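In: coordinates only, sequence not included:
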C-alpha cells in the first residue's frame, strides 16, 4: 500500500498578474490583442456600410446618421486608434521577427513609439476630417 493521503491537495498557483510587475511591453501586448478584436467589429461595420449602400439612398442615409451621432463618432474614433495602433505594433513585430529590437531598452522604446504613432496618426486623420467638414 501507499502512504499517500486520500484528501485532495490544493493545486499550485502559477505566477500571474499578482506576481509580475506591469510594464509597457506587457500592456502593448494586451492592447495588440484587444485592438485586433476591435478591428473585427470594424470589419462588421464596413460590411454593414456596404449593405446599407446597396439597399439604396434611404437606408444609406440612416446608416450615415447612425455613424454621425455622438456614439457613432466615439466608435469610429476607437476604430481609428485601433487601426493605427495595430498597424504600428504589427510593424514592430515584423522588426522583431528579423531579430532586431528584442533587448529591453529597444522593446520599451519601440512600445512608446507605437503608442505615440497611434495617437499622432489618429489626431491627424480626425483633424483633417474636421477641417474638410467630414465630421
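Out: Thanks, I have it. Please read these numbers as outputs of a predicted model, since none were measured by experiment.

In: make it CA atoms for all contacts and neighbour counts henceforth
Out: OK.

In: which stretches of the chain form helices?
Out: Along the chain, counting by DSSP state H, helices occupy 24-54, 57-68, 70-97, 104-132.

In: ok, structure two:
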C-alpha cells in the first residue's frame, strides 16, 4: 500500500506519517529528547548567570542575597543541574557533528555514542564539581 492515498475526487491526500506509537523507544531517541530539554534549560541557566552578574554590579546586599540562594541546597542543586545540562548539550552537539561528517551512522555506533553522551555528561559534571570544590 502506498503512503499516499487518493481522495474520492481523485486528488491525492497528504502523505501519512507514522504515529509515535509505531517507533520503538531507543537510546538515540531518548538522547535527542534530552538534548532539546537541556537546550531549553541552558536558557534558564544563562538567566541565572545574568542575575548573578547584575547582583554583583548592584551592590553588596544584592550580591549577598543571590550568593545565599546559590549556596543553599536548592541553589546547589540548580547549579549542578545546569552544569550537567551544559556538558550533556555539548556532548550531544559533538555527537551530531560526528554524524554530520557521515561517521558512526551504523546502529551499534549510534547506540554507543548515545550512551557515551549520557555517561560522559554525568562523569564530566561530577569531575567539574570535584575540581570546583577542591579549588574553592
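Out: Received it, and whenever you're ready, just let me know what you need. Values in this document were obtained by computation on a predicted structure and should not be read as measured data.

In: if we can go back for a sec, tell me the most buried of the helices of structure 1?
Out: Of all the helices of structure 1, helix 70-97 has the most neighbours on average by mean count of other Cα atoms under 10 Å, namely a mean of 17.

In: which residues of structure 2 does that helix align to?
Out: Counting by TM-score structural alignment, helix 70-97 of structure 1 lines up with residues 73-100 of structure 2.

In: what's the mean deviation for that stretch versus structure 1?
Out: Comparing stretch 73-100 of structure 2 with its match in structure 1 after superposition yields a mean distance of 0.7 Å (mean Cα distance after the TM-score superposition for structure 1).

In: Stretch 109-117 of structure 2 now?
Out: In the superposition with structure 1, the aligned residues lie an average of 0.7 Å away from stretch 109-117 of structure 2, counting by mean Cα distance after the TM-score superposition for structure 1.

In: What span of structure 1 is that stretch aligned with?
Out: Going by TM-score structural alignment, stretch 109-117 of structure 2 sits over residues 106-114 in structure 1.

In: Report the central residue of structure 1.
Out: In structure 1, the centroid-proximal residue (Cα atoms, centre = their mean) is residue 35; its distance is 1.6 Å.

In: For residue 116 of structure 2, see how far away the alignment partner in structure 2 of that one is.
Out: Matched to structure 2 by TM-score structural alignment, residue 35 of structure 1 sits across from residue 38. According to Cα to Cα, to the nearest Å, residue 38 of structure 2 and residue 116 of structure 2 sit 16 Å apart.

In: repeat for residue 107 of structure 2
Out: 14 Å.

In: Equivalent analysis for residue 43 of structure 2, please.
Out: Counting by Cα to Cα - residue 43 of structure 2 and residue 116 of structure 2 are separated by 24 Å.

In: Then residue 20 of structure 2?
Out: Residue 20 of structure 2 is 25 Å from residue 116 of structure 2, by Cα to Cα.

In: likewise residue 81 of structure 2?
Out: Distance from residue 81 of structure 2 to residue 116 of structure 2, by Cα to Cα: 18 Å.

In: Skipping its backbone neighbours, what lies nearest residue 38 of structure 2 in space?
Out: Spatial nearest neighbour of residue 38 of structure 2, chain neighbours left out: residue 85 (5.0 Å); criterion: Cα to Cα, 6 or more residues apart in numbering.
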